[in-house]
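**Student:** Quick one, what's the 3D model for this:
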Amino acid sequence: MTVNDDSFTNWKNREEIAESMIPLIGKLHREQDVTVLLHSRSLVNKSVVSILKTHRFARQIDGAELSVTETMPFLRALTTLDLGPSQIDIGMLAATYKADDRGLSVEAFTAEEVAGATGANKIDRREPRDVVLYGFGRIGRLVARLLIEKAGSGNGLRLRAIVVRGAGGEDIVKRASLLRRDSIHGQFQGTITVDEENSTILANGNEIKVIYADDPSAVDYTEYGIRNAILIDNTGKWRDREGLSKHLRPGIEKVVLTAPGKGDVPNIVHGVNHDTVKPDEQILSCASCTTNAIVPPLKAMADEYGVLRGHVETVHSFTNDQNLLDNYHKSERRGRSAPLNMVITETGAASAVAKALPDLKARITGSSIRVPVPDVSIAILNLQLAREASREEVLDYLREVSLTSPLKRQIDFITAPDAVSSDFIGSRHASIVDAGALKVEGDNAILYLWYDNEFGYSCQVVRVVQYVSGVEYPTFPSPAV
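**Tutor:** Okay, here's the model as predicted:
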């Protein structure tokens, strides 16, 4: 047998194991509300090849690809336990087991590491929490995809309705079509049918009512059987407490804004300050995509090195706020053709840092350039540190943060020398550190941070909603603090 035959046989064997993982992962998710992760990446509803690629990611941890032959025993061990709702990282289980010298069996070690999700420690499965989307644009449709994707257990967030302005003939059909197909993010993973007579969209078994209204005050959500719901405002029309309070109608308990909040509206970046949200807070903001991209790495750098001052320059994809061709716009430059120009504009991300990181005393300034790409942006974060560091030291630190810290769902890390913006379409992280572009000289560090300003940000929004609704379940093994 040749070397190529050996490689092919090995691949087919791993395919077979990955294939056998899928029903185990699905059963844990549906029946016990357990999300199986591999180094913070969900394996729920993933294909055979996707599972194998996710295992390959583990090369970043110890320089070697993690094999499904190593993780499968831990997955099997989980299926024998009486688990409560949780997120369990089999990649971390495999890594910590390697470092453990007590000679425990895989089954005993797994039971010990996930003890917080079993027995008296087990969290009760919660009733599904209703969610309403007010607006159904770029972010609204991606949040809808994520909510539908995560509805498998039936005990998490449940998208009940979307609220839009009526747009005439076949409105619901056209909106369903935009959910089904996306020029950037591809096809919807599942089936979508439309019931025009009852004004509903059925997506993977989720019945979503389409409510037509020109103003929040026109809707009584209890008429649609919606109770204690979280409403996600994707329009950005109202950004202060007074305006967003209009959404607090019968059936709505909390309002989450997908834009920077004004005044005393809390700006929340999941992973950084989500745990500061007061239980009785009814209105909050998920800040902006750029704020979510820069705040986690900024916090990481401040925690380790101290930050005296900083400037962020965002090279941002164009958005629907700009014109396709030159036309009138209330902003000075955004009226010029978005696909044909680089457009200097403002960003509120720098000023929003103070809300998310109130203990950071450093002055952070910012500006933005819109460029002719439809998605994925890059933030260039230029920092003056409180102490000197080397490039290798900062790289090792940020790599470790991305793999094992509480910020690992927010910060990713890439070493590929040929990476370009389109490679990050669909990234679920708030930002991705580009190792090759990082610059450090004395007390000056310049971080290049890619981010999918649509999908990555939508993932952050859903994480905030999960947290405030009580369906963000604990992760085992617990991340290092």
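**Student:** CA atoms for contacts and neighbours, from now on please.
**Tutor:** Fine.
**Student:** mind checking how far stretch 192-210 is from the chain centre?
**Tutor:** Remark: stretch 192-210 is offset 25 Å from the chain centroid, using Cα atoms, centre = their mean, to the nearest Å.
**Student:** Mind listing residues that contact it?
**Tutor:** For stretch 192-210, the surrounding residues in contact (Cα atoms under 8 Å, 6 or more residues apart in numbering) are 148, 158-164, 172-173, 176, 180, 190-191, 211.
**Student:** Now intersect those residues with the helices, please.
**Tutor:** I148, I172, V173, A176, R180 (DSSP state H).
**Student:** of those residues, closest to E281?
**Tutor:** Distance to E281, by Cα to Cα, is smallest for I148 among the ones in helices among the contacts of stretch 192-210, at 25.6 Å.
**Student:** Pretty sure that closest one sits against L159.
**Tutor:** Yes - using Cα atoms under 8 Å, I148 is in contact with L159, at 7.1 Å.
**Student:** Tell me the buried residues in the longest helix that the chain contains?
**Tutor:** If you go by DSSP H, the chain has its longest helix at helix 3-32. Within helix 3-32, the residues that count as buried by 16 or more other Cα atoms under 10 Å are 14-15, 17-19, 21-22, 24-30, 32.
**Student:** And those residues, which is closest to S288?
**Tutor:** Checking these against S288 with Cα to Cα, the nearest one is H29 at 30.9 Å.
**Student:** what's near enough to touch K246?
**Tutor:** Residues in contact with K246 (Cα under 8 Å, 6+ apart) are P216, S217.
**Student:** Return the distance of it relative to V194.
**Tutor:** Using Cα to Cα, to the nearest Å, K246 is found at 29 Å from V194.
**Student:** for S7, same thing?
**Tutor:** For S7 relative to V194 (Cα to Cα), the value is 47 Å.
**Student:** ditto for K53
**Tutor:** The spacing between K53 and V194, counted by Cα to Cα, is 35 Å.
**Student:** quick revisit: what about I148 and L159, which has more around it?
**Tutor:** Legend: neighbour count by other Cα atoms under 10 Å for I148 and L159, higher for L159 (26 against 19).
**Student:** tell me the contacts of the more buried one?
**Tutor:** Per Cα under 8 Å, 6+ apart, neighbours of L159: D130, V131, V132, L133, A144, L147, I148, N206, E207, I208.
**Student:** Select only the buried ones of those residues in PyMOL?
**Tutor:** Typed into PyMOL, the line below selects the buried ones among the contacts of L159, using 16+ other Cα under 10 Å:
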select buried, resi 130+131+132+133+144+147+148+206+207+208
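**Student:** Let's have the contacts of L159 in JSON lines, adding secondary structure and distance to R370.
**Tutor:** Formatted as JSON lines, these follow (DSSP: H, G, I helix; E, B strand; the rest coil; distance: Cα to Cα, whole Å):
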{"residue": "D130", "secondary structure": "strand", "distance to R370": "36"}
{"residue": "V131", "secondary structure": "strand", "distance to R370": "32"}
{"residue": "V132", "secondary structure": "strand", "distance to R370": "31"}
{"residue": "L133", "secondary structure": "strand", "distance to R370": "27"}
{"residue": "A144", "secondary structure": "helix", "distance to R370": "26"}
{"residue": "L147", "secondary structure": "helix", "distance to R370": "29"}
{"residue": "I148", "secondary structure": "helix", "distance to R370": "31"}
{"residue": "N206", "secondary structure": "strand", "distance to R370": "37"}
{"residue": "E207", "secondary structure": "strand", "distance to R370": "37"}
{"residue": "I208", "secondary structure": "strand", "distance to R370": "35"}
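**Student:** I'd like the structure of this one too, to check against the first:
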Amino acid sequence: MSQEQLNRYFSDWTQREAIAESMIPLIGRLYRRNNVVTSIYGRALINQSVINILKAHRFARQIEAEELDVHETYPILEALDRLNLGQAHIDIGKLASQYNRVRDEQSLEDFLRDAVGPVVDRYDEEARQASESETKDIVLYGFGRIGRYLARILVEKAGGGNNLRLRAIVVRRGASNDLEKRASLLRRDSVHGSFRGTITVDEENEAIIANGNYIKVIYSDGPDQVDYTQHGIDNAIVIDNTGIWRDEESLGRHLESTGVSRVVLTAPGKGNVKDIVPGINNQQYSDEDRILGVASCTTNAIVPVLKAIKDEFGIVDGHMETVHAYTNDQNLIDNFHKSERRGRSAPLNMVLTETGAAKAVAKALPDLNGKLTGNAIRVPTPNVSMAILNLNLEKATTRDEVNEYLRDVALHSDLQKQVDYVSSPEVVSSDFVGARHAGVVDGQATIANGNRAVLYVWYDNEAGYSAQVIRLVSEMAGMSFPIFPERGTAADH
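**Tutor:** Okay, here's the model as predicted:
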């Protein structure tokens, strides 16, 4: 290769770096001024580095077979910045792909006015300021793996005027330096890396300040023993991530604390507690429901994919096996455990155990009641799991047909927040750490022959599940934003 060719590669890279660098203030202004969240095929661009923005463009080849060009997305950001947008989620990667099909027939600005029409010229500074003052108080009851990731999402989203405000966490005091230890666990994470921002501790007032968010740390021995109004918190949604209380009676104790309006459980509910899988059965709850569950991480990962397959091909029956990362419920070394096999060392063994995910599917998709069996294998990895769906279908199909359909579901359907799609022969579990879709279909692993299909679905059992919890809480608080491009626009076809 000649020196001239080598120089051309480097020159192209530095030029793309410069354009990505120019994107950052546009992305930030749209986020903080208009509360517009931009992304590329579901990869959020907020607070991303130049390299991460370029990597998001590179990822597009998994969806569209070729890398997305910053020369195509930058003009879209510029044009969106001029449209005085109201709050929304906008995927500029999908918009770029759609515009490439019509660029000879339509100007970019006219295309965007059509594509995001409902929020064009909807920016109102006074309304924005008034909206920011009408926040919804959120309390995290418990601060374990899910609690801390929920905190990260809530703090991250607060920067763009998101109206969910993390006001407090509630824990039992564990040591004299409990506050510093809690802050340290939020600051550093062996799986998800360092907290993106700054964290300080207010020892005198027992609070953690994360990126300017003042989070009161409340010490309590029970869910019914807190007066939240003493801390300026009222009408709050409490997210119970302890897993201790799971039925209506015990979770109802939260409602006995002053200042609580509703309770969300980050585990499968028991008895009459409704389990909601965001994107699937949201219609099953009403404003009268004061206690809701978000099922399990596995249920959230598989139900959107199962619904998509059921709607297109029909499902006669099937078996679900989850290859699941180990959790705190297991022992580090062999020791007593009330459940079978879970007492054996988690980092040293594959542990065959039970899962209620297959039965839980019926709560969200009643048509599949009794049609699925399920089991689980806990494996020696700290995060990211895989669900294997072995299905007998009503309609014969092929591997390519199934993959193309699921790719379209991930790109254009109402399930685009829940279902992602990847097609790479080299991906492994660590590649999905931090993935915020409920599940990611591995297209390279799909098997389909006649009426039989086997699907492999990756999921970050912490990050993806936490994102689902926030989606439900946002909807409960009336703070869900429109998503663009919408399904079924002319540019999709």
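**Student:** circling back: would CSV of the ones in helices among the contacts of stretch 192-210 of the first structure with distance to L385 of the first structure be doable?
**Tutor:** What follows is those, written out as CSV (distance: Cα to Cα, whole Å):
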residue, distance to L385 of the first structure
I148, 43
I172, 52
V173, 53
A176, 49
R180, 46
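**Student:** In contact with the equivalent of V433 of the second structure over in the first structure, which residues?
**Tutor:** For V433 of the second structure, the aligned position in the first structure is I425, judged by TM-score structural alignment. I425 of the first structure is in contact with I184, H185, D375, V376, D452, F455, counting by Cα under 8 Å, 6+ apart.
**Student:** Could you point out the helix or strand that follows the longest helix of the first structure?
**Tutor:** strand 34-38 (DSSP states H and E).
**Student:** Tell me the helix or strand right after that next one.
**Tutor:** Counting by DSSP H and E, what follows strand 34-38 of the first structure is strand 41-42.
**Student:** ok, back up a step: which of the ones in helices among the contacts of stretch 192-210 of the first structure has the largest number of neighbours?
**Tutor:** Most surrounded of these: other Cα under 10 Å gives I172, at 21 neighbours.
**Student:** so who does it touch?
**Tutor:** Counting by Cα under 8 Å, 6+ apart, I172 of the first structure touches V194, E196, S199, T200, I201, V210.
**Student:** One more: I63 of the second structure?
**Tutor:** Contacts of I63 of the second structure (Cα under 8 Å, 6+ apart): R407, Y421, V422, S423.
**Student:** By how much does the strand or helix carrying it deviate from the first structure on average?
**Tutor:** Here I63 of the second structure sits within helix 61-64, counting by DSSP H and E. If you overlay the two and look at helix 61-64 of the second structure, the average distance to its match in the first structure is 3.0 Å (mean Cα distance after the TM-score superposition for the first structure).
**Student:** After that helix, which helix or strand is next? Please name it.
**Tutor:** Moving toward the C-terminus from helix 61-64 of the second structure, the next helix or strand (DSSP H and E) is helix 70-81.
**Student:** so where in the first structure does the next helix or strand after that following helix end up aligned?
**Tutor:** Heading C-terminal from helix 70-81 of the second structure, the first helix or strand you meet, by DSSP H and E, is strand 88-91. On the first structure, the counterpart of strand 88-91 of the second structure by TM-score structural alignment is residues 86-89.
**Student:** residues making contact with that stretch?
**Tutor:** So stretch 86-89 of the first structure is in contact with 33-40, 114, 117, 473-477, going by Cα under 8 Å, 6+ apart.
**Student:** A352 of the first structure corresponds to which position in the second structure?
**Tutor:** Aligned partner of A352 of the first structure by TM-score structural alignment: A360.
**Student:** What strand or helix carries its match?
**Tutor:** Counting by DSSP H and E, A360 of the second structure is part of helix 357-364.
**Student:** got the end-to-end distance for stretch 229-247 of the second structure?
**Tutor:** 25 Å.
**Student:** how about it, aligned to which bit of the first structure?
**Tutor:** With TM-score structural alignment as the criterion, stretch 229-247 of the second structure aligns to 222-240.
**Student:** Then stretch 139-152 of the second structure?
**Tutor:** Going by TM-score structural alignment: stretch 139-152 of the second structure matches residues 132-145.
**Student:** Any buried residues in that stretch, and which?
**Tutor:** 132-145.
**Student:** Now secondary structure and distance to G310 of the first structure too, for those residues, in CSV please.
**Tutor:** Listed next are those as CSV, based on three-state DSSP; distance: Cα to Cα, whole Å:
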residue, secondary structure, distance to G310 of the first structure
V132, strand, 38
L133, strand, 36
Y134, strand, 35
G135, coil, 35
F136, coil, 35
G137, coil, 33
R138, helix, 30
I139, helix, 29
G140, helix, 32
R141, helix, 34
L142, helix, 32
V143, helix, 31
A144, helix, 35
R145, helix, 36
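**Student:** ok, those residues vs L385 of the first structure, which is closest?
**Tutor:** I139 (34.7 Å).
**Student:** how far away is the closest one from Q466 of the first structure?
**Tutor:** Taking Cα to Cα as the measure, I139 of the first structure falls 17 Å from Q466 of the first structure.
**Student:** again with T69 of the first structure
**Tutor:** Taken as Cα to Cα, the span from T69 of the first structure to Q466 of the first structure is 32 Å.
**Student:** Those two: who's more crowded?
**Tutor:** Neighbour totals were compared for T69 of the first structure and Q466, and Q466 leads with 18 against 12 (other Cα under 10 Å).
**Student:** Matching Q60 of the first structure against the second structure, which residue comes up?
**Tutor:** That one, Q60 of the first structure, aligns with Q62 by TM-score structural alignment.
**Student:** Contact partners for that match?
**Tutor:** By Cα under 8 Å, 6+ apart, the contact set of Q62 of the second structure is Y421, V422, S423, S424.
**Student:** Which among these count as buried?
**Tutor:** Buried members of these, scored by 16+ other Cα under 10 Å, are Y421, V422, S423.
**Student:** Per the alignment, name the residue of the second structure opposite G154 of the first structure.
**Tutor:** With TM-score structural alignment as the criterion, G154 of the first structure pairs with G161.
**Student:** shouldn't its match be in contact with E132?
**Tutor:** Yes - using Cα under 8 Å, G161 of the second structure is in contact with E132, at 6.0 Å.
**Student:** What is the end-to-end distance of stretch 132-141 of the second structure?
**Tutor:** Stretch 132-141 of the second structure: ends 24 Å apart by Cα to Cα.
**Student:** all strands for the stretch 251-400 of the second structure, in order.
**Tutor:** 260-265, 274-275, 291-293, 315-325, 351-353, 372-379, 385-398 (DSSP state E, counting those that start in this stretch).
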